[in-house]
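In: can you look at this prediction? I've put the sequence above it.
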Amino acid sequence: MSSRLKGDGILILVTLIAAVGWLFSKAALEYVPAFWFIGLRSLIAGLLLGMIVYRSLIKLSRPQWIISVKTGLLFAVALLLWVQGLLHSDRVGEASFIMSLAVIMIPVAGRIVYGDRISRQLLLPLAMAVSGLGLLTLGEEIQLEISHLYLLAAALMFALQFVMTSRHVANIPPMALTAIQLTTVGIIGCTAAVIAALYRQETLTLNWGQEAWGWIIVCSLFTSLVRFALQIYAMKLTTATNAGMILVLEPVWTTLMGVFILNEVMLINQWMGCGLILASIVVFQLIRMRKWSQAARA
């Protein structure tokens, strides 16, 4: 088996793990407060990964630590918004497709942060994505639910985090970067959980029962640590274009699992909306592949 084929196979497995992660996270939120869930899940995964790659961590320079923490802060904000969106969402499939818009928002984020020009070629996938979002929210009237707003904000933050990470961390070992980012998310998430509890005058407790802690541990090890480790490993074996196209499968698996496992009901317009968003991402990736190919020949 060639290295590229092996990498592609691992990435398909990663998309399945990510889809299962949506279901696990939705189940965990039945037992664990949202901010505690993100904080503890990320902190456990980050510390465990840090123990594994501690040699790389101690070799990082001060500027590398600073940029890793900064991108981790963006990651934290994105995940805190995401978990609120998931908490208020009735359909994990719909939520996952809205989150997948982060891919399309990357050029927009680059424009906002660095003033990068948005190619006219990207206007087509952007228009398709907006149309798909419109169909997702179409009922008797077009109405954005609170979950949609949280997820759209999270998608934009993920896009900003991706842009900043790709610009500034090229020389940072990816596993060390992931450990710092996850640990930063864990600290911010737990801090937000404490502040939220004090604001609501709730009792601070971690005594949620064995089932709640079981979900936290499973999500920490399986959908955070194992997923990111496999994804980083696989992306070393395959091309960026292959990876981009394969990772599009995540919302597809999530939607199918939501329908067949959670018995979620999707209306025709919502299926059409998901299809348009998926098509917009595929078109976006094809445009990127064409640009990379032209740059390579130049």
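Out: Noted; the coordinates are in hand.

In: when you work out contacts or count neighbours from here on, use the C-alpha atoms and nothing else.
Out: Fine.

In: and the gap between the spatially closest residue to residue 155 that is not a sequence neighbour and residue 38?
Out: Setting aside the residues directly before and after it, residue 155 is nearest to residue 102 in space (CA to CA, 6 or more residues apart in numbering), at 4.4 Å. Using CA to CA, to the nearest Å, residue 102 is found at 19 Å from residue 38.

In: of the two, which one has the most company?
Out: residue 38 (30 against 24; other CA atoms under 10 Å).

In: put this next to the previous one:
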Amino acid sequence: MLPERRGDLFILTATLLASAGWLFSKEAIAGLPPAGFVGWRFVLAALLLLPFCYRQLRQTSPEHLLKAAAIGLMMTLNLIFWIQAISHSEGIGEGAFIMSLSMLMVPPLAWLIFRERPSRQFWLALPIAIAGLFLLTMGSGLSLSLSQLLFLLASLSLALYFNFNSRFARRIDPMALTCIQLAVTGVMHLIYSGLFEQWPDVIEAEIWGWFTASVLLATSLRFVCQSTGQKYSNVANAALIMMLEPVWTVLISVFWYHEPMPIQKVFGCALILLALLSYRSRSLLAWYRSRRALHPGRRQP
């Protein structure tokens, strides 16, 4: 198998694991306090990554370690909104598509904070995404439900995290950066849980099973698959495959939670996906042209 194809398969596996992580998380917090669940999930995931990046961490300057930890606080904010949104929602499919809007929130935040003007593709994709969001939420009238509002806040905080993290990621080893941010996020959630949450006296074995799946599959294995896939897969191709995460999540939610998907929600999801594809159109077209240049006599699948 060609390395690029193998990379695509790793990326596809990562999206499936990420989608399953929504299910694992919602089932786990049925018996665990939300912040405590996130805290232990991320602390254990960081400890699993630590042996693979210990040397890189020792070689990182204290200044860069502090900056990585500060960006980890933005991840903490994102996870607070996300896990609370999941705990207040009946399904997970709608939330996954709302969260996918974070990609379209990155350019306006970059414009506001770093004075980087959005591209033309962004302005073309924005009204499509707004129409899709309206169709997703019109069941609540003109107002957002609590879970929808929390998912929007989670999407906004994820875009903020991405803006800062993408500018800092080149200065430190990616696995070391991930380990630091997972650890910071986990510790902050455990502090919050210790101060404000009440842990149950008895936790069923089934809940621990969902928790274990979250740590090993949806966090650690997903990160390994995503990192390996990005090493071999083309950037534009990887981005296109990763857009499938909310699609898998909707299918899981419909199957597992019997989440209702009336026709307007289906159209809303489709419009959001179309907006994301429209926004990525320039990089996808550049990738296609580069492939044609490398293989001028070969038909593209």
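Out: In hand now; what should we look at? This is a predicted model, so every value here is computed, not measured.

In: can you give me the buried ones in the longest helix seen in the first structure?
Out: When the first structure is parsed with DSSP state H, its longest helix is helix 268-297. Residues 269-285, 288-289 are the ones in helix 268-297 of the first structure that count as buried (16 or more other CA atoms under 10 Å).

In: re the thing from before, what does the residue nearest to residue 155 of the first structure correspond to in the second structure?
Out: Aligned by TM-score structural alignment, residue 102 of the first structure pairs with residue 102 of the second structure.

In: its match reaches residue 153, doesn't it?
Out: No - Residue 102 of the second structure is beyond contact range of residue 153, at 9.6 Å (criterion: CA atoms under 8 Å).

In: end-to-end on stretch 236-251 of the first structure?
Out: 23 Å.

In: that stretch maps to which residues in the second structure?
Out: So stretch 236-251 of the first structure is aligned with residues 231-246, judged by TM-score structural alignment.

In: now what about the matching stretch, what contacts it?
Out: Contact with stretch 231-246 of the second structure is made by 3-8, 11-12, 15-16, 18-19, 93, 96-97, 100, 229-230, 273, 276-277, 280, 283-284, 287, as judged by CA atoms under 8 Å, 6 or more residues apart in numbering.

In: where do the helices of the stretch 151-298 of the first structure begin and end?
Out: Counting by DSSP state H, counting those that start in this stretch, the stretch 151-298 of the first structure has helices at residues 174-199, 210-218, 227-235, 240-246, 249-260, 268-297.

In: nearest to residue 145 of the first structure among these would be which one?
Out: helix 268-297 (13.9 Å; CA to CA).

In: list the helices and strands that closest one packs on?
Out: Under the contact definition 3 or more CA pairs under 8 Å, 6 or more residues apart in numbering; DSSP states H and E, helix 268-297 of the first structure sits against helix 92-99, helix 102-114, helix 123-136, helix 240-246.

In: and the third one, how far from the second structure on average?
Out: Between helix 123-136 of the first structure and the aligned residues of the second structure, the post-superposition mean distance stands at 0.8 Å (mean CA distance after the TM-score superposition for the first structure).

In: then the last one?
Out: On the superposed models, the aligned residues of the second structure are on average 1.0 Å from helix 240-246 of the first structure, with distances taken as mean CA distance after the TM-score superposition for the first structure.

In: now that helix, how far from the centre of its chain.
Out: In this view, helix 240-246 of the first structure has its centroid 16 Å away from the chain centroid, taken as CA atoms, centre = their mean, to the nearest Å.

In: likewise the second one?
Out: What separates the centre of helix 102-114 of the first structure from the centre of its chain is 15 Å, taken as CA atoms, centre = their mean.
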